[in-house]
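Asker: sequence first, then the predicted structure, then my questions.
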Amino acid sequence: MTTTKPWSELFGAHDRLEVDPALGELRKRPLCRIRLPYGEPAWLATRYEDVKVVLGDPRFSRAAATGRDEPRARLHVGSPGSLLRQDPPEHSRLRRLVAKAFTARRVERLRPRTQEIADGLAARMLAQGPPADLVEDFALPLPITVICELLGVPVGDRDDFRLWSDAFLSTTRFTAEEVAEYTGRMREYMAALVAEHRASPRDDLIGALIEARDRQDRLSEEELLAMAEGILVAGHETTASQIPNFAYVLLTRPGQLAALRADPGLIPQTVEELMRYVPLGGAAGSARYALEDVELGGVMVRAGEPVVVALQAANRDETVYSDPDAFDPRRDEASHIGFGHGPHHCLGAQLARMELQVALGTLLRWFPGLRFAGPEQDIVWKAGTATRAPERMPIAWDRTSGRADA
């Protein structure tokens, strides 16, 4: 008989960006039964190949979670109209409406504007002088500005939707009542913004969604609002968290930082390795429900049973990666699944890649003497949320090394 264990018993408190050794032990056995902080018990998949099956095999469904108390690490389960809660063909229909805005070619057209934003933020930091907060002064405003301009959201409202995003991703940071209040406010805000765009049509992503709703009848009003909310939250949260995460990894490995500074051509490879190496999520991904009996990892998952995956475990699978716990930008092995896999592979993966490349390149060019402003203990790490990242990261640089002409 399989024993169901609470998540907290399998995984201890996360220290910075360390991956819990328990994940390595779990990969040695078949699936195990766990109970996340919220929802019903589930199977946990930790092996690379098992995780890819759960995320990519149509026998595992996201839509089947609707109406169930799905296993999850955070309070909020998302709107029923959300892209993340659909299966093909409904998922395919919705994704096609916005996918063209996030193709590699379209994203490359955004690179010059993204670089302009990054350079402006770096210039402001340089003018103000050290210390600066990498999170508040650079990591947050960069992707927020990009996604606001792409969507058609006033960037001046960023403090509001940052709070709403925090509530959306809350595990213990907010109460259930606060989560309901703030997610409700986000919905009201987005509904008002859509109404404003209808009154004064614009050439942005919200405008395109409105046209698909009003003229082509290709999505419902609920789907329109849920998609706009999802893009706004996901479009900045991951990148805003990974910029300081990536900086932390490099600043604590001065040899590799120096190598990257000497050869900026390694930046794209480094971003990919950091996506594999950095455990952005401290818990498990969205549950998939088996639509029929499926043998997975030597275990029979019965129809109707949920399975959750640990991407951070799959990305450290020793059967796939040599020395998986080492950070190696020159690694040439299987693709990571830091952006997920299958139909729900991150819609904005190309945008995130480009922003992360621009962010690292900008920091390397403008601040050759970049370092922590004090002891590591001064870094404040997020707590009570589904993402692992610094909330405040004081940084400094040599005043004579900052490049105003970078």
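Answerer: Yep, it's here. Residues are numbered from 1 along each chain as shown.

Asker: C-alpha from now on. contacts and neighbour counts both.
Answerer: Noted.

Asker: what about the helices in the stretch 51-200 of the chain?
Answerer: 90-99, 104-128, 134, 141-151, 158-168, 176-199 (DSSP state H, counting those that start in this stretch).

Asker: using TSV, lay out those together with distance to Gly235.
Answerer: Output for the helices of the stretch 51-200 of the chain, formatted as TSV (distance: least, CA to CA, whole Å):
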stretch	distance to Gly235
helix 90-99	13
helix 104-128	13
helix 134	19
helix 141-151	6
helix 158-168	11
helix 176-199	15
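
Asker: may I see those organised as TSV, with mean neighbour count and distance to Pro58 added?
Answerer: Listed next are the helices of the stretch 51-200 of the chain as TSV, based on neighbours: other CA atoms under 10 Å; distance: least, CA to CA, whole Å:
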stretch	mean neighbour count	distance to Pro58
helix 90-99	16	12
helix 104-128	17	26
helix 134	23	41
helix 141-151	21	31
helix 158-168	19	27
helix 176-199	16	30
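
Asker: out of those helices, flag the one nearest Pro264.
Answerer: The closest of these to Pro264 is helix 104-128. By CA to CA, the value is 15.1 Å.

Asker: comparison target, given below:
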Amino acid sequence: MSVENSATRAGSGTTARSNGTALASAAALPPLHCLRHLAPGPPRLGALPTGTPVWLVSRHADVRQVLTDPRLGRAPLFAPDAPPISIAPNLLDDPQSMLNIDGVDHQRLRRTVQRAFTPRAIARWRPWVASVIEGLLDELIDHGSPADIVAAYTRPLPVAVISRLMGLDGLDGKRLAHWSDHALSATAYSAEAIRTAIGEFSAFGAELIAERRAAPGDDLVSGLLAAAAESGDIGEPQLVSLVIGLVVAGHETTMTTLGNALVYLLGDGSEAWQRLASDEQSAAAATEQLLRAVPLGDTAHLPGLLRRTVEDVEIGGVVIPAGSVVAADTDAANQDPDVFTGDLLDELFAPLAGQSYTFGAGPHHCLGAWLARMELELGLHRLARRLPSLRLTGPTDTIEWRRGLLTRSPHTLQVAW
């Protein structure tokens, strides 16, 4: 699942400019967390934690326009005149990374990896993903009740999958968690600690690339290098960025979504647990609804998928000036009452009433969407089938959450059966 986020450059808040005309003073704008509790409506102006003005777009149709309109892009967020939009560095700061390149150059980079993530390619991995799940469940059951389902299942599952996909046998899970937490930090770590961790992670990626050049294998990294050699115009820094970005995106968001889904399913949605166990089709339908309705990001730090306008753009009846930062609030769009009616408990096994934007839309649509779906679908179905009496050991308001990151999920989750 995509971890596209608003963190790009550290800096103090300033007034954004549009064609030389200053926008409203950031000091006069409502903070982001206040806007996020408003009902979907026309684009409205708020302020990022840096103080930079941001247009928050929340309606379903408006969010789609932001994500697909070529007049809004990621690259302009890194232009010389771009205002600061993050209070700390993170992994996705690199202007040369695939996330932050638009147009033809973005498509060129994307083609080097997208064939590994087609639905047909993902379907071939289904048996061994299922075998990984069954192995983890065997260990969980052998451990006995109670247990921390995060440590035993939601974290090691996506790590095992991406490790096999990328040929990273023996990867230290704690080391990877350290790098990922720093790479996706909002306020949890100092800028110096983040830069150190990202530097170590980048060195790991460079070493991995050198190893695969010397001894290619049947893995995603080797395939990526072969495609890069064929195209002949992908630089080494971009390759390193692609590799470590795939490692993070390949496990972090799946772990987050799976943990958050279990909080819901073993709490408010506990009556659905038996149906999840019944068949994979029911689990597939529930996965789509959970992806749509259970937020991935921490609302205090992740306002939406950020873009910047390159010219004046009318969105939802509001003209947004050129040079403006825009946040597509996919969480709000995914629950827009004009598209999605009823609550999640009523709709859990129903087809989606409209497009979900959890994986984004347009040119930056998440490459790993089909892999994430498969892991969640199989992970929930097999867990419910093997442990039909699974339950939380305490109320949800006592759960210990991971804090200060761009994503939000349980740090630990005690369960019993």
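Answerer: Noted; the coordinates are in hand. Values in this document were obtained by computation on a predicted structure and should not be read as measured data.

Asker: superposed, what's their TM-score?
Answerer: Here the TM-score for the pair of chains, by TM-score structural alignment, normalised by the length of structure 1, is 0.90; 384 aligned residues with a CA RMSD of 1.9 Å.

Asker: still on that earlier bit, the helices of the stretch 51-200 of structure 1: which one's closest to Asp293 of structure 1?
Answerer: Of all the helices of the stretch 51-200 of structure 1, helix 90-99 comes closest under CA to CA, at 23.0 Å.

Asker: by how much does that closest one deviate from structure 2 on average?
Answerer: Per the superposition on structure 2, helix 90-99 of structure 1 and its aligned residues are separated by 0.8 Å on average (mean CA distance after the TM-score superposition for structure 1).

Asker: swap in stretch 105-113 of structure 1?
Answerer: Using mean CA distance after the TM-score superposition for structure 1, the mean distance for stretch 105-113 of structure 1 is 0.6 Å.

Asker: which part of structure 2 matches that stretch?
Answerer: Per TM-score structural alignment, the counterpart of stretch 105-113 of structure 1 in structure 2 is residues 120-128.

Asker: cool, and stretch 266-277 of structure 1?
Answerer: So stretch 266-277 of structure 1 sits over residues 282-293 in structure 2, by TM-score structural alignment.

Asker: buried residues in the matching stretch?
Answerer: Ser282, Ala283, Ala284, Ala285, Ala286, Thr287, Glu288, Gln289, Leu290, Leu291, Arg292, Ala293 (16 or more other CA atoms under 10 Å).

Asker: surely the third one is within a helix?
Answerer: In other words, Ala284 of structure 2. Yes: counting by DSSP: H, G, I helix; E, B strand; the rest coil, Ala284 of structure 2 is part of a helix.

Asker: that one reaches Glu377, doesn't it?
Answerer: Yes: with contact defined as CA atoms under 8 Å, Ala284 of structure 2 reaches Glu377; the gap is 5.2 Å.

Asker: residues in contact with the match of stretch 105-113 of structure 1: which ones?
Answerer: Residues outside stretch 120-128 of structure 2 that contact it (CA atoms under 8 Å, 6 or more residues apart in numbering) are Arg115, Ala116, Trp370, Leu371, Met374.

Asker: run a quick neighbour tally on the counterpart of Asp137 of structure 1 in structure 2.
Answerer: Using TM-score structural alignment, the equivalent of Asp137 of structure 1 in structure 2 is Ala152. A count of nearby residues for Ala152 of structure 2, using other CA atoms under 10 Å, gives 18.

Asker: in space, what's closest to Ala152 of structure 2 - neighbours in sequence excluded?
Answerer: Using CA to CA, 6 or more residues apart in numbering and skipping residues adjacent in sequence, the residue nearest Ala152 of structure 2 is Leu140, 6.2 Å away.

Asker: that neighbour matches what in structure 1?
Answerer: So Leu140 of structure 2 corresponds to Met125, using TM-score structural alignment.

Asker: where does Asn319 of structure 2 land in three-state SS?
Answerer: Small correction: residue 319 of structure 2 is Val, not Asn. strand.

Asker: what's the neighbour count on the counterpart of Glu305 of structure 1 in structure 2?
Answerer: Aligned by TM-score structural alignment, Glu305 of structure 1 pairs with Ser324 of structure 2. Ser324 of structure 2 has 28 neighbours, counted by other CA under 10 Å.

Asker: counting neighbours, what do you get for Gly394 of structure 2?
Answerer: For Gly394 of structure 2, the neighbour count with other CA under 10 Å is 13.

Asker: er, Glu40 of structure 1 actually
Answerer: Glu40 of structure 1 has 15 nearby residues by other CA under 10 Å.

Asker: who are the contact partners of it?
Answerer: The contact partners of Glu40 of structure 1, taken as CA under 8 Å, 6+ apart, are Asp69, Glu70, Pro71.

Asker: ok, those in structure 2: which stay?
Answerer: Retained contacts for the contacts of Glu40 of structure 1 in structure 2, judged by both residues aligned by TM-score structural alignment, their matches' CA atoms under 8 Å, are Asp69, Glu70, Pro71.

Asker: quick one: buried ones out of those residues?
Answerer: Glu70, Pro71.

Asker: the stretch 301-417 of structure 2: helices as residue ranges?
Answerer: Ranges of helices within the stretch 301-417 of structure 2 are 330-333, 344-347, 369-386, based on DSSP H, counting those that start in this stretch.

Asker: and the first one, what does it pack onto?
Answerer: Contact partners of helix 330-333 of structure 2 among helices and strands, from 3 or more CA pairs under 8 Å, 6 or more residues apart in numbering; DSSP states H and E: helix 60-68.
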